[in-house]
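# Sequence and predicted structure below; questions after.
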Amino acid sequence: MIDAAPQFPPLFQGLAVEPGIDPFAKACAKGAMGCDAGLVVHRLAADRMSAAVVLAPEVPLEEAVAMLPLSGVAFQNALGALAPPEVAVHLEWTGGIRVNGARCGDLRIAAGTGDPDAQPEWLVVGLDLPLWPEDLDRTGDTPDQTALYAEGCADVDAIALLESWVRHLLLWISRWEEAGAKPIHAEWRGLAHGMGEDMSIDGRSGTFLGVDERFGLLLRDAETTHLIPLSTRLETMT
């Protein structure tokens, strides 16, 4: 593990966890226990960065799940401030992160309710990012999978990246509270991976047309356009 402690903005508190502990699951457990919003559970290792933030959005769940694309935009902004300018970051609707076209980690979301019309008592967004490939000698076996330091980002400090992600997360949450989802839409659409292309999801196949005002996925097949709510990406923590 990396010993130095990240520094977060006021109202955010860090909690480091040991190897073998999933920060996302830990954050969900803390949220269910009633911890204050702003808890950042993290595990920083030489080859991987994992973190999860407990939030308490005061809106129904179907609106609150905008925290998933919002956290992706925040990550792109954070890495963009630290990485070389030629490094490209794109975001999958399901939460996947793409760096220079290849899959490089994931964003996750869970909440204290599954009712899209209810206000969640807590909501957690998580980030899991490989820093080095598991096997440097076999990266050619998985050309669609990569790691951050294999994409020209070896000088990006993991602590600085985590701190930057949380700062940008706070910035975008403030914008979301003031202006709603429109600014996030505008930013996210420019980063969306696979828009206009064919995809398969939840047993359906079609063309990814874009998203609705609540970031529901619009999937067009030969007969109609299906709307898949973003809340279907919520993970159930037991």
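Received, thanks. The shown structure was predicted, so the numbers you read here are calculated from the model rather than taken from an experiment.
# contacts, neighbours, all on C-alpha from now
OK.
# if I pick the spatially most central residue of the chain, what's in contact with it?
In the chain, the residue lying closest to the centroid (C-alpha atoms, centre = their mean) is residue 107, at 2.9 Å. By C-alpha atoms under 8 Å, 6 or more residues apart in numbering, the contact list for residue 107 reads 68, 71, 72, 95, 96, 97, 125, 126, 127, 128.
# What is the burial count for the fifth one?
A total of 19 residues lie near residue 96 under the criterion other C-alpha atoms under 10 Å.
# ditto for the fourth one
Using other C-alpha under 10 Å, residue 95 has 19 other residues around it.
# Looks like it contacts residue 103 (just checking).
No. Taking contacts as C-alpha atoms under 8 Å, residue 95 lies outside contact range of residue 103: 10.6 Å.
# anything in contact with each of the two?
Common neighbours of residue 95 and residue 103 (C-alpha under 8 Å, 6+ apart) do not exist.
# Pull up the gap between the residue nearest to the centre of the chain and residue 226, please.
Distance, residue 107 to residue 226, using C-alpha to C-alpha, to the nearest Å: 24 Å.
# and if you look at residue 15?
Distance from residue 15 to residue 226, by C-alpha to C-alpha: 41 Å.
# Over to residue 175?
29 Å.
# Then residue 207?
Residue 207 sits 10 Å away from residue 226, going by C-alpha to C-alpha.
# What of residue 59?
Distance from residue 59 to residue 226, by C-alpha to C-alpha: 25 Å.
# same check, this time on residue 25
Applying C-alpha to C-alpha, the value for residue 25 to residue 226 is 31 Å.
# okay, now the one to match up with it:
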Amino acid sequence: MILLTPQFPPLMKGLAAGPANPFTIACTEAARGTDAGLLPWSLTEERLRAALVLAPEEPLHSAMAAFCACGVGLQNAIGALAPPETAVHLEWTGGIRLNGGHCGGLHVSASPRDPAATPDWMVIGLDLTLTLPDGDDLEPGQTPDWTALAQEGCGDIDPLALLEAWARHSLVWLHELDSAKGRAALYREWKGLVWKLGETVTVPLSDERPQGTFLGVDEDFGMVLKPDTGDTRLISLSTLLEEV
């Protein structure tokens, strides 16, 4: 594989991570005080991984909307490069669905983790499956639980072009979060992409797996879940924060 250097917007600084995990690198560098905009990335034949360091200026419960902004940015990027019939959906917990199958996921970490405190840093990570390993190269639709870009007719997409597009589109949506109008625009875009909205879902959290009807979200994109029995509950996006 011949690797070129991806070109990112001026506010972002790319860092080739080689075989290392870009999400771990980004979190480590963020904790050391690196500037926002650092974007470590890693590319193999099978996976595209990247992570973006952010410096929120609002409480964590509100800043978590950046997680959704980067998800919509990914959908926009794939939509611009993939065949028009390709369907991309976003699971509330970060999973990425391509034509209904799992195709990777988004990850998020921040410090501190107090929803009421303004975090010193936040990192949004991307892990996208480009092609399935040898032996799993089936026809599209034959692996509904797990798929890849190549298996869904997107094998001609240049992964570095996709990485560049994710950075650009995510930056646009991140800027939208600076205003109430832009935040509403993000919600409208995200609502049309979210997986299983209005349906029964099981939410795989770190310490429990609540089940119920996914009614919608609050102003900070927290999930409103209606169990079969008991009161409706609100699950904050900050419950998705990962330890690194």
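Now that the structure is in, tell me what you want to look at. Just so you know, these numbers come straight off a predicted model, no measurement behind them.
# TM-score them against each other, please.
The TM-score (TM-score structural alignment, normalised by the length of structure 1) is 0.95; 236 aligned residues with a C-alpha RMSD of 1.5 Å.
# The corresponding residue of structure 2 for residue 229 of structure 1: neighbouring residues, count only.
In structure 2, the residue matched to residue 229 of structure 1 (TM-score structural alignment) is residue 236. For residue 236 of structure 2, the count of nearby residues is 18 (other C-alpha under 10 Å).
# residues in contact with residue 236 of structure 2?
Contacts of residue 236 of structure 2 (C-alpha under 8 Å, 6+ apart): 61, 220, 221, 222, 223.
# now for the last one: what does it line up with in structure 1?
If I follow you right, that is residue 223 of structure 2. Under the alignment (TM-score structural alignment), residue 223 of structure 2 pairs with residue 217 of structure 1.
# Return the distance of the longest strand along structure 2 from the chain's centre.
Using DSSP state E to define each element, structure 2 has its longest strand at strand 101-111. Between the centre of strand 101-111 of structure 2 and the centre of its host chain there is 5 Å, according to C-alpha atoms, centre = their mean, to the nearest Å.
# Skip ahead from it and say which helix or strand is next.
Using DSSP states H and E, the helix or strand that follows strand 101-111 of structure 2 in sequence is strand 121-129.
# with structure 1 superposed, average distance for the helix or strand just after that following strand?
Sequence-wise, the next helix or strand downstream of strand 121-129 of structure 2 (DSSP H and E) is helix 159-176. Mean deviation of helix 159-176 of structure 2 relative to structure 1 after superposition (mean C-alpha distance after the TM-score superposition for structure 1): 0.5 Å.
# What is helix 159-176 of structure 2 packed up against?
helix 65-81, helix 180-191 (3 or more C-alpha pairs under 8 Å, 6 or more residues apart in numbering; DSSP states H and E).
# If we go by neighbour counts, what in it is buried?
Going by neighbour count (16 or more other C-alpha atoms under 10 Å), the buried part of helix 159-176 of structure 2 is 159-160, 162-171, 173-174, 176.
# same check, this time on stretch 180-200 of structure 1
Those would be 181, 184, 185, 188, 189, 191, 192, 193, 194, 195, for stretch 180-200 of structure 1 by 16+ other C-alpha under 10 Å.
# picking that back up, of residue 59 and residue 226 of structure 1, who's got more company?
residue 226 (17 against 14).
# in what helix or strand does the closest residue to that one other than its chain neighbours lie?
Excluding the flanking residues, the one nearest residue 226 of structure 1 by C-alpha to C-alpha, 6 or more residues apart in numbering is residue 219, at 5.0 Å. Residue 219 of structure 1 is located in strand 217-220, with elements delineated by DSSP H and E.
# with structure 2 superposed, average distance for that strand?
Mean deviation for strand 217-220 of structure 1: 0.7 Å (mean C-alpha distance after the TM-score superposition for structure 1).
# Can you give the contact residues for that strand?
93, 205-212, 225-230.
# Would you agree residue 132 of structure 2 is in contact with residue 143?
No. Using C-alpha under 8 Å, residue 132 of structure 2 makes no contact with residue 143, being 10.0 Å away.
# more neighbours, these two?
residue 132 (19 against 16).
# just to revisit the earlier point, would JSON lines of the buried residues of stretch 180-200 of structure 1 with distance to residue 21 of structure 1 be doable?
Compiled in JSON lines, the buried residues of stretch 180-200 of structure 1 are given as follows (distance: C-alpha to C-alpha, whole Å):
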{"residue": "181", "distance to residue 21 of structure 1": "33"}
{"residue": "184", "distance to residue 21 of structure 1": "32"}
{"residue": "185", "distance to residue 21 of structure 1": "34"}
{"residue": "188", "distance to residue 21 of structure 1": "31"}
{"residue": "189", "distance to residue 21 of structure 1": "34"}
{"residue": "191", "distance to residue 21 of structure 1": "31"}
{"residue": "192", "distance to residue 21 of structure 1": "31"}
{"residue": "193", "distance to residue 21 of structure 1": "30"}
{"residue": "194", "distance to residue 21 of structure 1": "33"}
{"residue": "195", "distance to residue 21 of structure 1": "35"}
